[in-house]
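Chemist: Any chance you can model this:
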Amino acid sequence: PLVRQRERKNAVFWSPEKGWANPHEFENFDAVIHLAGKNISSGRWTNKLKDEIFKSRCRDTWFLSQVLMRLKQPPKTLICASAVGIYGEGFLAEVCQKWEEATRGIDRQKTRVLHPRFGVVLSPKGGMLKKLLPLFRLGLGAIIGSGEQYMSWVALDDVVGAISYALTTPSLEGSFNLTAPHPETNASFSKKLAKALHRPLFLRIPEKPLRFALGEMADEMLLDSTKALPEKLEKSGYNFRYPTLEEFMQRSF
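Modeler: The predicted structure is shown next:
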């Protein structure tokens, strides 16, 4: 793995903040998978946090690309994360666009470059779902805003499965949506989660308090609608383990 602590054994040290890496340690890899980035929900989007979100994706990916471009034996495949936020407007869309552009200098004749555009990754052990579960189990789950906004989601198992599949599928290249085939509206997601946990759902959070509390983050992460489908990934031959939210919840709870 790529690490920022020199003490780690059996790892490649780099410091994108300082622009330092030893190119010799990057030689002869079959593939490089770069998914790192500052958590976009780690707090209200202050200018400082937005700068960290941007740099941890765009600057670090650009620096990694510069290192790989100079190798005598570059990796055959580079998988660099992106997100379905690229289809929106505002800060996240700009970040995602610059994120993907950061790999432009890599020679596609030598290295196959893929940008999986992640939806909301679901796992009871982390991320958004882990934060929601205690509230829904107490009967305090809520529909957000109108509830009509779509959320493109994907199970963590399918993230792992799709990345593994992409590594061994040479015909798949470029950007593709890594989202389940059946996106959900916020209302349908909330109702299905409450039902899976055998709890009622009667609360609704209006848009104005959310915007007051979270600013632009409320619109881009909670209120905007994103309905991204995995057409390219499915056409290439990938079969989702959890194509529907019901199947995911039945096996998770």
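Chemist: hey, let's count contacts and neighbours off CA atoms from now on
Modeler: Will do.
Chemist: Arg117 and Ile86: what is the separation?
Modeler: Arg117 sits 8 Å away from Ile86 when distances are taken as C-alpha to C-alpha, to the nearest Å.
Chemist: Assign the nearest residue to Ser82 once chain neighbours are set aside to helix, strand or coil.
Modeler: In this structure, Ser82 finds its nearest non-sequential neighbour in Arg117, 4.5 Å apart by C-alpha to C-alpha, 6 or more residues apart in numbering. With DSSP: H, G, I helix; E, B strand; the rest coil as the basis, Arg117 sits in strand.
Chemist: Now the terminal residues of stretch 207-221, how far apart.
Modeler: Using C-alpha to C-alpha, the span of stretch 207-221 from its first residue to its last is 12 Å.
Chemist: what comes up buried for that stretch?
Modeler: The neighbour-count check on stretch 207-221 (16 or more other C-alpha atoms under 10 Å) flags 210, 214, 216-218, 220-221 as buried.
Chemist: quick one, strands of this protein?
Modeler: Taking DSSP state E as the criterion, the chain contains strands spanning 2-3, 12-15, 20-21, 31-34, 77-80, 82-83, 112-118, 120-122, 142-144, 150-151, 153-155, 174-178, 184-185, 203-205.
Chemist: Sequence B follows; please return its structure for comparison with A:
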Amino acid sequence: MPTFRRSMTVPHPVSDVFAWHERPGALERLTPPWENMRVVRRSGGIADGAVVEIRHKKGPLDLSWEMEHVDYEQGRRFVDVQRKGPFQSWRHTHEFAPTDDGGTLVTDTIEWEPPLGAAGEVLAGPILEKELEQGFAFRHRRLAHDLDLHARWAGAPRLTVAITGAGGLIGSALSHLLTTGGHRVVRMVRSRSRATDGAVYWNADTGEVDTAGLRGVDAVVHLAGEPISGVRWTDAKKRAIRESRVKGTAAIAGAIAGMHDVKTLVMASAVGYYGGRKDEILTETSAPGKGFLAEVCVEWEAAARRAEGAGVRVVKIRNGLVLSPAGGALPLMLTAFKSGLAGRVGNGRQYVPWIDLDDCVGIFYTALMNGAVKGVLNGTGPHPVTNATFTDVLGRVLNRPTVVPLPKLAVRAMLGEMGDELLLKGQRARPAATLAAGYDFRREDLEASLRHQLGRPG
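Modeler: Coordinates of the predicted model:
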């Protein structure tokens, strides 16, 4: 029976590391973002008899795995065994042992039997071994990131946090980060039929917010908004982009302004606030720029004033390009790069204010936990790069050519105003206030971030 084993040491006690694995969201946090996997059903945690069902889309295959937890020993180990799935057998043993310096040795051991017996092992064995190496390297990096972040705020009270846009790229990652840290997450949904299992109804168009459902909530994270990319900006699309952000934020801010429970509002904004400023270094104190997105961002952020006026601590995070193959702009780029039809956009000198997804949600988490932080934080990495550099680095990580440029005229012809603002303009944004707030970036180097998020070893 083939066996895979990988270990890592983290400077945190076994009790903390094991507790992290027991909490909701741990499996989602450990799932590599390049794997199209989602949990569709679970019962119990990781104790004996608990079951989790996973759907895994891999190429043309749509696989279903049903795993049962067995051999649970508090603080020492738990085991996942396949009940139904693509393998003849699959057993994943998670073991935790204290180290002499008070840390934890985490060891993952997988014993598996492929379909088709010996022939399946010959055909699939090397491929699976490589995928496991990449997947567990990612898992261990992310586990270390999350444990370090939680340890920094271990002495702070656990929060109940309501989140709009909880199903999006940032919202889902933040939700699972919070729950693995012992916090409680309340989803805010825009459909009454989905307002079940503790979810809270709200409606950006009408301004309705179920404030009764927000009783006991300590903080609200507001992420919802009409997507800005994907289609040309018609007048109707621009109106939807503006109103979803401005009216939605006003509804949330107005609701919590009249409550005593919610003390903090952390809201998404965007570096589009600064407009296109070429190579000017832009920090949180820089003035707004010009253009449609800059105008929207100014109104968007201003819509939170009612909450600020009521004494709510408000943090506005101006996000840049969030790097993850699980969503956002990167999957669209990957299609072009993997086909070999990629290159710099325009003259390539416009800056790309990128940020690793783990650092992005880490900034939101810090904004929630650090009560001294308020105002604006740039949700960007410390080292923005030009489009030409970004193109070269992504091509190198994917081992694909980047020799097909996209001229400025072609961008404007195909995408109109959207292409001009999103692709041809850039922001050399630096997170000065974010660093001053004490956030310690995990991945400051673009290539390191892309290799982490895409599972591409250096």
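Chemist: where does the TM-score land?
Modeler: The TM-score (TM-score structural alignment, normalised by the length of the first structure) is 0.95; 252 aligned residues with a C-alpha RMSD of 1.3 Å.
Chemist: Quantify the burial of Glu25 of the first structure by counting its neighbouring residues.
Modeler: For Glu25 of the first structure, the number of neighbouring residues by other C-alpha atoms under 10 Å comes to 13.
Chemist: Not counting sequence-adjacent ones, nearest residue to the alignment partner in the second structure of it?
Modeler: The criterion is TM-score structural alignment: under it, Glu25 of the first structure has Gly213 as its aligned partner in the second structure. Closest residue to Gly213 of the second structure apart from its sequence neighbours, by C-alpha to C-alpha, 6+ apart: Val200 at 5.5 Å.
Chemist: so which strand or helix has the residue of the second structure most remote from its centre?
Modeler: Note on the second structure: the largest separation between a C-alpha and the mean C-alpha position, by C-alpha atoms, centre = their mean, falls on Ala118 (39.4 Å). When secondary structure is defined by DSSP states H and E, Ala118 of the second structure falls within helix 117-152.
Chemist: In the first structure, point out the residues matching that helix.
Modeler: Helix 117-152 of the second structure lines up with nothing in the first structure when matched by TM-score structural alignment.
Chemist: Following element in sequence after that helix, please.
Modeler: Beyond helix 117-152 of the second structure in the direction of the C-terminus, DSSP H and E gives the next helix or strand as strand 160-164.
Chemist: Pull out the buried residues from that following strand.
Modeler: By neighbour count, and taking 16+ other C-alpha under 10 Å as the criterion, the buried residues in strand 160-164 of the second structure are 160-164.
Chemist: Now these in a markdown table, please, with extra columns for distance to Leu265 of the second structure.
Modeler: As requested, those are exported to a markdown table (distance: C-alpha to C-alpha, whole Å):
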| residue | distance to Leu265 of the second structure |
| --- | --- |
| Thr160 | 12 |
| Val161 | 10 |
| Ala162 | 10 |
| Ile163 | 10 |
| Thr164 | 11 |
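Chemist: re the thing from before, give me the neighbour count for the alignment partner in the second structure of the residue nearest to Ser82 of the first structure.
Modeler: In the second structure, the residue paired with Arg117 of the first structure according to TM-score structural alignment is Arg318. The burial count assigned to Arg318 of the second structure is 23, neighbours taken as other C-alpha under 10 Å.
Chemist: With Arg6 of the first structure instead?
Modeler: A count of nearby residues for Arg6 of the first structure, using other C-alpha under 10 Å, gives 11.
Chemist: Look up how far Trp20 of the first structure lies from the nearest residue to it once chain neighbours are set aside.
Modeler: Of all residues not flanking Arg6 of the first structure in the chain, Phe13 sits nearest, at 5.9 Å (C-alpha to C-alpha, 6+ apart). Taken as C-alpha to C-alpha, the spacing of Phe13 of the first structure relative to Trp20 of the first structure amounts to 9 Å.
Chemist: Next: Arg204 of the first structure.
Modeler: Counting by C-alpha to C-alpha, the gap between Arg204 of the first structure and Trp20 of the first structure amounts to 49 Å.
Chemist: Same question for Tyr238 of the first structure.
Modeler: Distance from Tyr238 of the first structure to Trp20 of the first structure, counting by C-alpha to C-alpha: 37 Å.
Chemist: Gly37 of the first structure now?
Modeler: Between Gly37 of the first structure and Trp20 of the first structure the computed distance is 18 Å (C-alpha to C-alpha).
Chemist: out of the two, which sits in the more crowded spot?
Modeler: Neighbours of Gly37 of the first structure and Trp20, each counted by other C-alpha under 10 Å, are more numerous for Gly37; the result is 17 against 13.
Chemist: Identify the residue of the second structure aligned to that one.
Modeler: Taking TM-score structural alignment for the superposition, Gly37 of the first structure sits opposite Gly225 in the second structure.
Chemist: ok, that match - contacts?
Modeler: Listed by C-alpha atoms under 8 Å, 6 or more residues apart in numbering, the contact partners of Gly225 of the second structure are 165, 241, 244-245, 248.
Chemist: Could you measure from it over to Asp205 of the second structure?
Modeler: In this structure, Gly225 of the second structure and Asp205 of the second structure are separated by 11 Å, where distance is defined by C-alpha to C-alpha.
Chemist: what residues do these two have in common as contacts?
Modeler: Common contacts of Gly225 of the second structure and Asp205 (C-alpha under 8 Å, 6+ apart): 244, 248.
Chemist: what packs against the helix holding Ala118 of the second structure?
Modeler: Using 3 or more C-alpha pairs under 8 Å, 6 or more residues apart in numbering; DSSP states H and E as the contact criterion, the neighbours of helix 117-152 of the second structure among helices and strands are strand 3-10, helix 26-30.
Chemist: looking at the first structure, where would I find the counterpart of the last one?
Modeler: Alignment note (TM-score structural alignment): helix 26-30 of the second structure is unmatched in the first structure.
Chemist: now swap in the longest one and tell me
Modeler: Residues of the first structure aligning with strand 3-10 of the second structure are absent, taking TM-score structural alignment as the criterion.
Chemist: starting at the chain centroid, how far to whichever helix or strand comes after that strand?
Modeler: Moving toward the C-terminus from strand 3-10 of the second structure, the first helix or strand encountered (DSSP H and E) is helix 14-22. The gap between the average C-alpha position of helix 14-22 of the second structure and the chain average comes to 22 Å, counting by C-alpha atoms, centre = their mean, to the nearest Å.
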